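S.K.: show me how the following folds:
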Amino acid sequence: MATETSLHVKYTEVDGMGIVHHSIYPLWFEKGREDYLRKAGASNSEISGRGFYLPLIQMECRFKSPARHGDEVTVITRISYMFCVKLKFEYEVLEKEKGRLLAAGKTVHVWTNRRIEPINIKKEDLEIYQRLRQFSESCSTG
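M.R.: Model (predicted):
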């Protein structure tokens, strides 16, 4: 099991060819990631309120099929690995009606303090670490 985020393609998200512009997919990944963290009990606002950040250090997106204005899409998000200093999210963007794969990608993030210095989240905030670990394991086991 992974989290699912439903989105409608807006007119402002398409380019001159009538398909979703490539710059939109990272925004959809971010929305999926925000929903995942919130459902795991570790929202971005809670993480930053505790003095930590998860800046992105790597991103990849593979485009498979175009989405168009008016389409409903689902962003499936999961954590594929989680260590004390960094974690990787993986995403699939599907056309909701037919389940067609539109894009797949990943983002890698590092845990930092407010000075954007890398930290070990397990040592700095065991509660946040355990929430994410338990949620990611429950998702992977169904």
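S.K.: okay, CA-based contacts and neighbour counts for the rest of this
M.R.: Will do.
S.K.: thought G41 was touching R131?
M.R.: Yes: counting by C-alpha atoms under 8 Å, R131 is a contact partner of G41 at 6.5 Å.
S.K.: to compare against the first, here's the next sequence to fold:
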Amino acid sequence: MNPVHSRLQVRYGETDRMGIVYYANYLTYFEVGRTDFFRSHGLHYAALEDQGLLAPCVEVSCRYLRPARYGQELALATALTAMSGARLVFSYSLTLPGDNSLLATGQTVHAWVDRSGRPLAVKKHYPEVWSRLQELVSEVKHEESAPGGGG
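M.R.: Sure thing, here's the model as predicted:
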């Protein structure tokens, strides 16, 4: 079930004068992937935030391999690749669906905090969320250790 796949359409306003996607817009694509990831696993950002569980991005990286262009359809794979008591890590892979050309890869690191911005012990205060996300991270680790798996 991990990773979650999203389809994106490059809009004109996301491109620069050269007709390629402006670099910062890849971070918006990653946000779409995270939202789709949570939703596909029965978790919703708004509901988590209403409960006082926040996960702001504290670190981001993106490696641009080939440009995405106006009008192209893009395929984004989003996976939860690590989680600890204080943080969770998502990895992203952006491709062209027709030939699977890799356009960009990235990663975001998020901190678990409460509404006041203080670190939050998710395992203690939100055990059902913790358990569900741990299952998803375990799926990734199992796939990577399987014969022929990545990693």
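S.K.: the closest residue to L96 of structure 2 other than its chain neighbours in helix, strand or coil?
M.R.: In space, and not counting its chain neighbours, L96 of structure 2 is closest to L74: 5.1 Å by C-alpha to C-alpha, 6 or more residues apart in numbering. When classified by DSSP: H, G, I helix; E, B strand; the rest coil, L74 of structure 2 comes out as strand.
S.K.: now L74 of structure 2: how far from K141 of structure 2?
M.R.: L74 of structure 2 sits 26 Å away from K141 of structure 2, going by C-alpha to C-alpha, to the nearest Å.
S.K.: of these two, who's got more company?
M.R.: With neighbours defined as other C-alpha atoms under 10 Å, L74 of structure 2 and K141 compare such that L74 has more, 22 against 16.
S.K.: could you pull out the helices for structure 2?
M.R.: Under the criterion DSSP state H, helices of structure 2 are mapped to 25-40, 45-50, 122-125, 127-145.
S.K.: which of the ones you listed sits most buried?
M.R.: helix 25-40 (a mean of 18; mean count of other C-alpha atoms under 10 Å).
S.K.: state the span of structure 1 onto which that one is aligned.
M.R.: Mapped onto structure 1 using TM-score structural alignment, helix 25-40 of structure 2 spans residues 24-39.
S.K.: what's that stretch in contact with?
M.R.: Applying C-alpha atoms under 8 Å, 6 or more residues apart in numbering, the contact partners of stretch 24-39 of structure 1 are 3-5, 13, 43-44, 61, 75-78, 89, 91, 103, 132.
S.K.: in structure 2, which residue sits furthest out from the middle?
M.R.: The centre of structure 2 is farthest from one residue, R17, which by C-alpha atoms, centre = their mean lies 27.7 Å away.
S.K.: how near is the residue nearest the centre of structure 2 to Q107 of structure 2?
M.R.: Centroid check for structure 2 by C-alpha atoms, centre = their mean gives R34 as the closest residue, at 3.9 Å. According to C-alpha to C-alpha, R34 of structure 2 stands 11 Å off from Q107 of structure 2.
S.K.: same question for G85 of structure 2.
M.R.: For G85 of structure 2, the distance to Q107 of structure 2 - C-alpha to C-alpha - is 18 Å.
S.K.: of the two, who's got more company?
M.R.: Set side by side, G85 of structure 2 and Q107 show more neighbours around Q107, with 20 against 14, by other C-alpha under 10 Å.
S.K.: ok, now which ones touch that one?
M.R.: Q107 of structure 2 neighbours (C-alpha under 8 Å, 6+ apart): V60, S61, C62, V89, F90, S91, Y92.
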